[in-house]
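J.: here's a sequence, model it:
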Amino acid sequence: MAQLTPARARICSDCDGFPVVAITTGLRDRDGFRQTLTATCRTCNGHGHTTRAVLARAGR
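T.: Below you'll find the model as predicted:
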């Protein structure tokens, strides 16, 4: 018997589902921790998946 599966969200093609990353600068704080910068995907705005509104804006 066939089982129903929920529809999967479309994964962002630019970030492949990893929308926020931490990049080390190579420097350390006074406490000894590494300084990091966070970067978010501009296409999905840090969500990791695209929505139909994004596809509609692209003209599809």
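
J.: drop to CA atoms for contacts and neighbour counts, all remaining ones
T.: Noted.

J.: point to the residue nearest the middle of this protein.
T.: Closest residue to the average C-alpha location of the chain: P19 at 1.5 Å, with C-alpha atoms, centre = their mean.

J.: is it true that that one touches T50?
T.: No. Taking contacts as C-alpha atoms under 8 Å, P19 lies outside contact range of T50: 11.0 Å.

J.: residues shared between the contacts of the two?
T.: Common neighbours of P19 and T50, counting by C-alpha atoms under 8 Å, 6 or more residues apart in numbering, are C44.

J.: isn't V21 right up against T38?
T.: Yes. Assessed by C-alpha under 8 Å, V21 is found in contact with T38 at 5.6 Å.

J.: to check against the first, give me the structure of this:
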Amino acid sequence: MAQHPPTSPRICPACDGFASVAITLGGRDARGHLRTITAHCPACQGTGTARTRRNREGARA
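T.: As a prediction, the model looks like this:
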């Protein structure tokens, strides 16, 4: 019996799978570390995969 390969997760079309990025704020702090902030993709909330909508919000089963 042939085994089917597992399905690969769908990549988010908004960020192409790069869901979190570090953005430099410019300059360094007193200890010499580069100051950065982390930004997440708003479409996938930082997961990198597209979500499928199987049930609507507010819908009852």
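
J.: quick revisit: so who does the residue nearest to the centre of the first structure touch?
T.: By C-alpha under 8 Å, 6+ apart, P19 of the first structure lies in contact with 40-41, 44-48.

J.: that one and T40 of the first structure: what is the separation?
T.: P19 of the first structure is 5 Å from T40 of the first structure, where distance means C-alpha to C-alpha, to the nearest Å.

J.: what do these two both touch?
T.: By C-alpha under 8 Å, 6+ apart, the residues touching both P19 of the first structure and T40 are G46.

J.: narrow the contacts of P19 of the first structure to just the buried residues.
T.: Neighbour counting by 16 or more other C-alpha atoms under 10 Å classes 40-41, 44, 46-48 among those as buried.

J.: make a markdown table out of those and add secondary structure and distance to D29 of the first structure.
T.: Compiled in a markdown table, these are given as follows (DSSP: H, G, I helix; E, B strand; the rest coil; distance: C-alpha to C-alpha, whole Å):
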| residue | secondary structure | distance to D29 of the first structure |
| --- | --- | --- |
| T40 | strand | 23 |
| C41 | coil | 26 |
| C44 | coil | 32 |
| G46 | coil | 27 |
| H47 | coil | 30 |
| G48 | coil | 30 |
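
J.: of the residues you listed, closest to L4 of the first structure?
T.: Distance ranking of these against L4 of the first structure, using C-alpha to C-alpha, places G48 first at 24.2 Å.
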